[in-house]
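Participant: Sequence and predicted structure, then a few things I'm wondering about:
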Amino acid sequence: MTLRKVDDLIAEKKQNSAKFAAAYEQAGVDLEIAIAVKQLRDSLDLSQRAFAELVGKPQSTIARIESGAVTASNQTLSEIAQRTHKQLRIQFI
């Protein structure tokens, strides 16, 4: 199946199913969060375990966030920002 066909299939499923569309959009948000948290951790040159200790979360929580397996709450992201002395910015684009 070509990429174009996959894109067409996704577009069709999003149009026909509000539940699929919402899940698809949430997966995109989760991926953006996963990448941002991983990049932050990498910029601090910390292991998941050391980063988790720094931000006061279990290492398993950091692993799940970085893999996109969970949606990090605004509170969790805010705590990560505060404990790493970073600013959390949420944008609508």
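Facilitator: On my side now, so go ahead.
Participant: only C-alpha atoms for contact and neighbour calcs from this point on.
Facilitator: Fine.
Participant: mind checking which helix or strand the residue nearest the centre of the chain is in?
Facilitator: Geometric centre of the chain, nearest residue: Ile33, 2.4 Å, by CA atoms, centre = their mean. According to DSSP states H and E, Ile33 maps onto helix 18-43.
Participant: Show me what counts as buried in that helix.
Facilitator: Neighbour-count burial for helix 18-43 flags Ala21, Ala27, Asp30, Leu31, Ile33, Ala34, Ile35, Val37, Lys38, Leu40, Arg41 (criterion: 16 or more other CA atoms under 10 Å).
Participant: Okay, buried residues for the helix or strand Ile65 falls within please.
Facilitator: Assigned by DSSP H and E, Ile65 falls within helix 59-67. Of all the residues in helix 59-67, those buried under the rule 16+ other CA under 10 Å are Gln59, Thr61, Ile62, Ala63, Ile65, Glu66.
Participant: try it against this one:
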Amino acid sequence: MTNRNTIQFSDYLEKEKRDDPTLTEMMEKEEKKLDYAVAVMELRTSLGLTQEEFAKTVNKPQSTIARIENGNANPTIKTLEQIAESVDKQLTFSFI
């Protein structure tokens, strides 16, 4: 049974986002970095490479790949294009 005074975190977060546009903007930026992280990690693992092997393949420092994959980097489109081209892939994006 749910206590009437109990609030779900998602409800709390939505309220905070409505009350603070800066929080919404910050969360959207972080979400993008995590999207890049997942995409790069999935690309690397689909190739069966370690971070070190992948970094050598795409001519980037392993530390750069690690920062992208753990969401601590906001890679430029140029960097993502270079990574894609290095493994014969095409970078695509869309406006939704």
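Facilitator: Right, received. Where do you want to start? Being a predicted model, the structure only gives us computed values, none of them experimental.
Participant: Have a look at how far, on average, stretch 9-16 of the first structure is from the second structure.
Facilitator: In the superposition with the second structure, the average deviation recorded for stretch 9-16 of the first structure is 1.3 Å (mean CA distance after the TM-score superposition for the first structure).
Participant: Show where that stretch falls in the second structure, residue numbers please.
Facilitator: Counting by TM-score structural alignment, stretch 9-16 of the first structure falls onto residues 12-19 of the second structure.
Participant: What is the mean deviation of stretch 19-30 of the first structure from its aligned residues in the second structure?
Facilitator: With mean CA distance after the TM-score superposition for the first structure, stretch 19-30 of the first structure averages 1.0 Å from its match.
Participant: Quick one: residues in contact with that stretch.
Facilitator: Outside stretch 19-30 of the first structure, the residues that touch it by CA atoms under 8 Å, 6 or more residues apart in numbering are Lys13, Lys14, Gln15, Ile65, Gly68, Ala69, Val70, Thr71, Ala72.
Participant: Which of the residues you listed has the largest number of neighbours?
Facilitator: Within the contacts of stretch 19-30 of the first structure, most neighbours by other CA atoms under 10 Å means Ile65, with 22 neighbours.
Participant: From Gly28 of the first structure, how far off is the nearest residue to it once chain neighbours are set aside?
Facilitator: Excluding its sequence neighbours, the residue lying closest to Ile65 of the first structure (CA to CA, 6 or more residues apart in numbering) is Ala34, at 5.5 Å. Distance, Ala34 of the first structure to Gly28 of the first structure, by CA to CA, to the nearest Å: 10 Å.
Participant: In the second structure, which residue range corresponds to the helix holding Ile65 of the first structure?
Facilitator: Aligned using TM-score structural alignment, helix 59-67 of the first structure spans residues 62-70 in the second structure.
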